[in-house]
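J.: Here you go, sequence then predicted model.
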Amino acid sequence: MPLPFALLGMLVSLALLIGFAYRGWTVLILAPVAAMLAAAFSGEPVLAHWTQTFMLAAARFVAQFFPIFVLGALFGKLMEDSGSVQAVARFMMDTLGARRALLAVVLGGALITYGGVSLFVSFFVIAPMARALFESADIPRRLMPAAIALGTSTFTMSALPGTPAIQNAIPMPFFGTTPFAAPGLGLIASVIMASFGLWWLGRQAKRARSRGERFRDTAPPQAADDALVRERATVAQAFDPAEIDAGDLSPDLPPIAVAVLPLVLVVATNLVMSAVVLPRIDAPWLEHARWGGTSLSAVSGVWGVCVALALAIVVLAILNRNRLRALRESVDAGANASVLPVMSVASLVGYGAVIAALPAFEPVRDAVLGIGGGPLVSLAVATNLLAGLTGSASGGLTIALDALGNTFMTLSASHHIDPALMHRIAVMSSGTLDSLPHNGAVVTLLAVCGCTHRDSYLDIVMVGIVGALIALVAVIVLGTFFGAF
C-alpha cells in the first residue's frame, strides 16, 4: 500500500477516535474500530491486528496495572464514604478561610490526590468546598475549575516524588524505576507548577475584582451519572463516575488526624517499600517462564504502590469501622469503579500498539527520534503529542512507551542518561497537552463546577499546560546538565 495512503488512514482513524470520543462514544468500541480502519488503509491483515496486536497490548496493560486501578479506586471510595476526604476539605476551608480561598482549594486538592484519592472523587468533594470559599471571598466562579485542576491534576499527578497516580506508575516497568524517580527534579518541578499556577490565579482574581466581577451562580453542575460525563471521564481518570453515589456517605466526619493518616501511610509505605524493603529482595526466580520472564526492577515499583494502597485501605477501614456503615457496598462500588477506566485506557493502548506496528509508522518514529535536543526532548515531544491527541495522560504515556520505550532505553544507555530522569520527564510530559479541550478530566471538571470551556478553559490552560510546560523545560535543562537527582 502506498505510504501516503497508509499515513492518511492513520490520520483518519485518529480523527474519528478523537471526534467520536469527545461526543461521548465509548472507546471500548471506538479504539478497535479505528485501529482496524488504519490497518485496512495500510493493507495489513485486519483480524490478525485485532486479536494478536490490539488485544495482546490491551491485555498486557491490564495485567500490569489493574491492581493499582482497583486498589486506588477502592481507597478513594472508602476515603469518601468514611467522610475522610470531606474532613480534609473542611479542615483546609476552616484553617485558611475565605481570605486565602485560592490557596485553600489548591492545597486541599493536592493533599487528597497526593495521598492516593482518585481524581474524580476529589473533584466531587473539592468542588462544593471551592464554591463556598469563592462565594465568601467573592471570587468569580469561572476560576474554580482552574484552582481545582492546579491542586489535583498537575504537580501531584506528575511531579511530586512518590505520587501513587497511575501516570507515575506506568514508566516503572519500562525503565526499572520506582515512584520516587528523580525526587529532587520532581520537587523543583512541583514548586514551579504550584508557584506559577497560584500567581496566575491570584492575578486573574485581582483583575476580576478591579473590573467589578463577582461570584455568580451560573449553570448547575452536571450529575455524576450523566452519560456524557461518564464516557469522557473514564479515559482520563481511574474511577467510574457511575459509582460515585453508591455506598453510604457517613454524616459523622472523622477527626482530621484520622482522616489524614491513611493519606500519609500511602506515601510513607511507598517510600519504605521502594527504598528499603524491595531493594533487599533477591528474586532471580522472576526470570523463569512461570513468572513471565521478568525482573524485580520491572515489577517492584508496582508492588510498592500496591502494598502502600492495601495497607492504607486496611488501616482506613479499621479506624472508620463505625463510619463505614455499608462497608460491603462501598467495597463493591470501589472495585466496580476501576473496571471501565482500566479497560478504556487499555483500549487506547491497543489502538496505539496497532498504529506502532504498521509500516507507515516507521517514518513517524524516525521523525520523532530525529528531533534535535537528544533523547530527553524526543521523549517529551512524543509523549506530549500522544497524550494530547488521545486526551489521556495514561493512555498517551503508555502508547509512547509501548512504541518507543525500548528505543529510548537504548538511547539513554548510549547517552549515559539515568532511567530515573527518563521516567520523570515521561510522566511530566503526559500531564501537559493532555489537558486539551477534549480531555475527559477537563470536561468532567467543568461539568462538576457548572462552568463552560468559554468561561474557564483559558485559566485551565495556564495552570495545567503552560505551568507544566515551564516546569518540564526546567527539568530537561537541569537533567541535561546535572543528571537525575
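T.: Done, it's in.
J.: drop to CA atoms for contacts and neighbour counts, all remaining ones
T.: Will do.
J.: my guess is Phe66 contacts Met343, does it?
T.: No. In this structure, Phe66 is not within contact of Met343 by C-alpha atoms under 8 Å, at 9.0 Å.
J.: Comparison target, given below:
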Amino acid sequence: MLGVLAIILTLFALMYFAYRGVTVLVLAPILAMSAALLSGEIPALSALSNVFMPAAASYISKYFPVFIAGAVFGKLMGATGAARSIAHFISEKIGPDYAIYAVVVATSLLTYGGVSLFVVVFAMYPIGSMLLKEADVPKRLLPACLALGAFTFTMTALPGSPQYINTMPTVYFDTDIYAAPILGILGSMIIFFGGTGFLNYRAKKAKLAGEGYGVHLNEGLEDLEGEAPGFGLAIAPIAIVFVLNFILTKFYFASDAVKAKYTAAGYAVNGTWPVVIGLSVAVVFILISMNRYLRESNKTIFDGAVGSLLPIFNTASEVGYGGVIKSLAAFSTLKLGIVALAIPSLFKVGISTTLLAGIVGSASGGTAIALEVLSKDFLAMGIHPEVLHRVMIMAAGGLDTLPHCGAVITLLSVCKLDHKQSYIDLAAMTVGAPLIAVTCVMVFHLLTGLV
C-alpha cells in the first residue's frame, strides 16, 4: 500500500511542480528519493546512487550520439536559414488560405528530415507566427500546429523517422526504423488528417466569433531576417539523411557479412548507427555547401552540441525516476495487473507504455522504461517484433504530453503563450490524436494481421 501511495504522490508532485516550471533535473532525483523513503523499501540515498544514477547513465550511454548529432544538425539548419527557406517554399506553394497545413507540413518535413524536436520548435516558431498572422488565425493555435508536426506522427508513427525514439526499440527487438510500414503509415494518416481537420475547424470557429491573430508584443520575429539558401540547397541535407538512413539500414548493416564482423568482435549492430551516420554526413555537407550563410560556424556547432545536453539529461533524469519507481514492489504488482488483464496482448503493450510515458512526462523516457522492464514479457506474448516496435512508440506518444511534460513547457515558452491559452488544443493534437491512431492501428492489425 505504501509503495502505491509513493508512486501516486510523487507522480502528482512531478506533474504539479513541472507545471509550475521547476526543472526535472532537480525534481526527478528528489522525487525518486521521496518515493523510496515513503515506500520504506529502499534507503533514499541508495535509491539515488544505486538505482537512479545507473538508470540515467544507461540511457545517456545508449542515445547520446543520436541527441548530439540531431541537435547540431538542427542548429545548422536554423542558423544557415535552410529551415526558413524550406518553410517559405512550402507556404508559398500551399498559400495563405492553408496556413495551418503549411505550418504542420513544414514542421513535419524538418522533423522527419532529422531535425531534433526541440530544435524544430525554435526554428519553426518565427515562420509559424508569420504564416498564422498573415492568415489572421489565432496565435493560440500555433503550439498545437507545431506539436502536430513535430511531436506526433513524424516522431513515432512514420516509418523511417530518424528521431531517437524510433531508434530505441531496435536495440531490444532487432528491428529497424522502418518497422511495420503499413501500420505506421495508417497511424500517420489518421493523426495528420484528423489533426489538421480539427485545427482548421477551431480556426474557422474563431473566425466566426471575430477572433483574429491577436495582439502579441515582443514576439521575437527577428529570425526571419537575413540571407538564406535556395530551396534546392536547403532540402539537400534532409535528402542526405533520408538516403543514407535507408541504404545503411536496409542494405549495409542488414548484410550478413557486416553482422558477422561485429558478432566476431563481440558486439551487435546498433539500430541507432544509421541515423547518427546520416546526420553526421549531412552536418559536414552543410558546413561545406552553406558556409557563406554561417556567421560563426564553430559557435553554431558548439551551441548545437550544448543544446543537446538539456534534452538528454532531462529525459535521463525522468528515466532515473522511473528506474526507482520500477524497483518498488508496488510497480511489479501494477505490471502484473496489466499483463493479467483479459484483453488482447497488443492492448496490454499500448496501455502499459502510454501509462509509463505519462508518469515520467516523456515519450522517450516512458519507452526506455517499458523496453527495459517489459520488452521480454512483450516478446513472450508472441507479438511480431515490428508491431511491438511501432505500437510501443506510438502509444508512448499519447499520455507523454500531459501538462508536466518538458517539451510542452518548452514549446509554450518559445511561443510566448501559456497552458491556459493553448493547452486544450495542444493536448487534442498530442494526446487525443495519437491515442485514437494507435487504437485504430492495433485493431487493424488484429483484424488483418498486416504489418
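T.: All right, it came through fine. Everything quoted here is computed from the prediction, not taken from an experiment.
J.: what's the TM-score for these two chains?
T.: Remark: TM-score between the superposed chains equals 0.93 [TM-score structural alignment, normalised by the length of structure 2]; 449 aligned residues with a C-alpha RMSD of 2.2 Å.
J.: Check the separation of the first and last residues in stretch 391-406 of structure 2.
T.: 23 Å (C-alpha to C-alpha, to the nearest Å).
J.: Would you mark the buried spots in it?
T.: Of the residues in stretch 391-406 of structure 2, 391-406 count as buried by neighbour count, 16 or more other C-alpha atoms under 10 Å.
J.: For Val215 of structure 2, state which of those is nearest.
T.: The nearest member of the buried residues of stretch 391-406 of structure 2 to Val215 of structure 2, counting by C-alpha to C-alpha, is Pro403 at 25.2 Å.
J.: corresponding residue for that closest one in structure 1?
T.: When structure 1 is aligned by TM-score structural alignment, Pro403 of structure 2 is paired with Pro437.
J.: ok, now which ones touch its match?
T.: 443, 453, 457 (C-alpha atoms under 8 Å, 6 or more residues apart in numbering).
J.: And Arg390 of structure 2, by the same measure?
T.: Arg390 of structure 2 touches 156-157, 179-180, 183-184, counting by C-alpha under 8 Å, 6+ apart.
J.: Which position in structure 1 pairs with Ala305 of structure 2?
T.: Per TM-score structural alignment, Ala305 of structure 2 is aligned with Ala335.
J.: What helix or strand is the alignment partner in structure 2 of Arg454 of structure 1 located in?
T.: Counting by TM-score structural alignment, Arg454 of structure 1 lines up with Lys420 in structure 2. When elements are assigned from DSSP states H and E, Lys420 of structure 2 belongs to helix 419-427.
J.: on average, how far is that helix from the matching bit in structure 1?
T.: Following superposition, helix 419-427 of structure 2 is found to deviate from structure 1 by 2.1 Å on average (mean C-alpha distance after the TM-score superposition for structure 1).
J.: what's the distance between the counterpart of Leu287 of structure 2 in structure 1 and Leu311 of structure 1?
T.: Matched by TM-score structural alignment, Leu287 of structure 2 corresponds to Ala317 in structure 1. As judged by C-alpha to C-alpha, Ala317 of structure 1 and Leu311 of structure 1 stand 10 Å apart.
J.: Between those two, tell me which one has more neighbours.
T.: Ala317 (18 against 14; other C-alpha atoms under 10 Å).
J.: residue contacts, the match of Ala305 of structure 2?
T.: Ala335 of structure 1 touches 70-71, 73-74, counting by C-alpha under 8 Å, 6+ apart.
J.: Which of those residues lies at the shortest distance from Leu103 of structure 1?
T.: Ala73 (26.5 Å).
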